[in-house]
Structure formats: structure tokens, C-alpha cells
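**Student:** Sequence plus predicted model, see below.
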Amino acid sequence: MEKVDHLGIAVASLDETLPFYTEKLGLRLIAIEEVPSEQVRVAFLDASNIKLELLEPMSQESAVAKFVEKRGQGLHHIAFGVQNINERLLEMKEQGIRMIHETPKSGAGGAQVAFMHPKSTCGVLFELCDKSKGKGE
């Protein structure tokens, strides 16, 4: 793991939540985009030493919608920046870590991503995020 790339925060509505982050906290909005593979609309915010990724569900079937329904809005995941995500996935599996995604999938900002199952990580949802081949933000 190279560093924490971003913190994912589940929200019910970007339109309702973004003003808190931009106006009250003074964070700079980097970009908003849709991630069809995860059925979410995301907003990236610059928090100086780290990015925040606000995740709004685009359908009731998305994992984020289920998270918000069950737990409410709040911290959803921690994303680690990695190089060569396929090698990192093999390392995680060799260490007995159960993966939600066995192969990388397209994420926000052109990144390749894969999530570790919280049952293998002491209850925390971790994401591997490889931006080496994507456009990044």
C-alpha cells in the first residue's frame, strides 16, 4: 500500500450534502462523475492532504444505497493507492483476505479498483485503487 488515496463517505444526496463540505468547511470540489459499475454518483473534494469521495446512490440496488439505508450517511470505505493492482490482489488472497472483487473493475477518475470484504478486515471496507493506467483526478 502506498498511501491512503481517499476516504469514501456515503451520502443520500450530493446536492444536499456538498454545500456543507464546500461552503461550511471550505473544501474545493475537484469533480463530479457517475460510476455505472457501482451505481453511484461521486464528488471528489480536496482536503489538502487527502481526497474525500462523496458517494450518492444512483439506484436502490447499489451497495451504497443499502449502506445508507442500514447505517445512515457516513464513512463508507478507506481507499489505499496501489501500483499494479493485479499483484496486490494476489498478495491479499495469499494472505487469506477475502475480496469482494476478484478482478479489478473501473472506478472513478479512470482508476482500477477492488474492494476487500469487511469480514476479512476487522469490519472495515478497504479499497485498492490503482490510478497508474487511468487519468486520475
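**Tutor:** Nice, thanks for sending it over. Numbers count the residues shown, from 1 in each chain.
**Student:** contacts and neighbour counts: CA atoms only from here.
**Tutor:** Noted.
**Student:** hey, where'd the helices end up in the protein?
**Tutor:** 14-19, 63-71, 85-94 (DSSP state H).
**Student:** Distance-wise, check the closest residue to G96 other than its chain neighbours relative to K66.
**Tutor:** Nearest residue to G96, sequence neighbours excluded (CA to CA, 6 or more residues apart in numbering): S120, at 7.9 Å. To K66, S120 is 20 Å away according to CA to CA, to the nearest Å.
**Student:** okay, now the one to match up with it:
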Amino acid sequence: MFKLDHIGIAVKDIDATLKTLRLLGLTPGERGTVAQFSVAVCMLSLGNAKIELLQPTSPESPIAKFIERRGEGLHHIALKVPNISETLAQLKAQGFQLIDETPRVGFGGHFVAFIHPKSTHSVLIELVQEPPCP
């Protein structure tokens, strides 16, 4: 049902992080920002999955708050789903606590929603569906 889409890593400085990751042979791909989350994003390909670097663009950003509390590092695991609305309904029916009960538009125009870490053993899970969204 689910496939790994990407691993999100919270960083203070994307460019500094890229210097290190280039030494490991990783090449940066698409870059941009997601204004609603106050975050700059850089995607890196890693086989069939991706790494998403997340840099806060304001102190109010959820990523800025995450880094302040926990430091840089793993932020979330993103799973690709065929139909995000159906998946959210199924998870809710199974008792999962959802951060987003309806999908929203994330980086690259993908539809996304988050499962609360309280329901997933303290791991933030992002669901990702490429357009179109039902």
C-alpha cells in the first residue's frame, strides 16, 4: 500500500548541509520554498527515494521550533500513497490521530497530510500523493 517517498531532515543551513552531503556523493535536485510552513526545501535523490532538507525561513516555522527543541536531524518519514483522502479516512477509522484530516498542498504541488507522532511511536509520518487529489 505505502512506498517510501522521502526522509525529511531539519537543518539550520541547507547550503552548509549540502557541502557535507556532496562529499557522500549525493547531488541536490529541486529547490524551493513552502510559504505556508515557512520553510526552504532541497530534494536529493537516493535510489528510489529522496532526502528532503528543511530549513526554516522564520523563527515561527514549525521546523525552527523543531530544531530549537531537538536540534538538527530526522524530522519525518514520508510515505507515498495512491489516494491520500481514502488513506486518511482509513487511518482515522483505525484510530490514528491525524494532524491533517484533509490534504493540503506541499512542496512541488504534492498533496500531503501528517499523522500525529502519538499514533506512530513518536515518529512523524507524512503521507504524500502526487496530483490530482480526489
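**Tutor:** On my side now, so go ahead. These numbers were taken from a predicted model, which means no experiment stands behind them.
**Student:** Dump the helices of structure 1 to TSV, plus mean neighbour count and distance to E56 of structure 1.
**Tutor:** Below are the helices of structure 1 laid out as TSV (neighbours: other CA atoms under 10 Å; distance: least, CA to CA, whole Å):
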stretch	mean neighbour count	distance to E56 of structure 1
helix 14-19	13	6
helix 63-71	16	7
helix 85-94	15	25
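**Student:** Nearest to E53 of structure 1, out of those helices?
**Tutor:** Ranking these by proximity to E53 of structure 1 (CA to CA) places helix 14-19 first, at 10.7 Å.
**Student:** do you know how far K119 of structure 1 is from V35 of structure 1?
**Tutor:** Using CA to CA, K119 of structure 1 is found at 25 Å from V35 of structure 1.
**Student:** who has more neighbours, those two?
**Tutor:** For K119 of structure 1 versus V35, the count of surrounding residues by other CA atoms under 10 Å is larger for V35: 18 against 12.
**Student:** thinking that one is in contact with E56, fair?
**Tutor:** No: using CA atoms under 8 Å, V35 of structure 1 is not in contact with E56; the gap is 10.2 Å.
**Student:** Need the overlap of contacts for these two.
**Tutor:** Common contacts of V35 of structure 1 and E56 (CA atoms under 8 Å, 6 or more residues apart in numbering): 41-42.
**Student:** quick one, what contacts C133 of structure 2?
**Tutor:** 83-85, 111.
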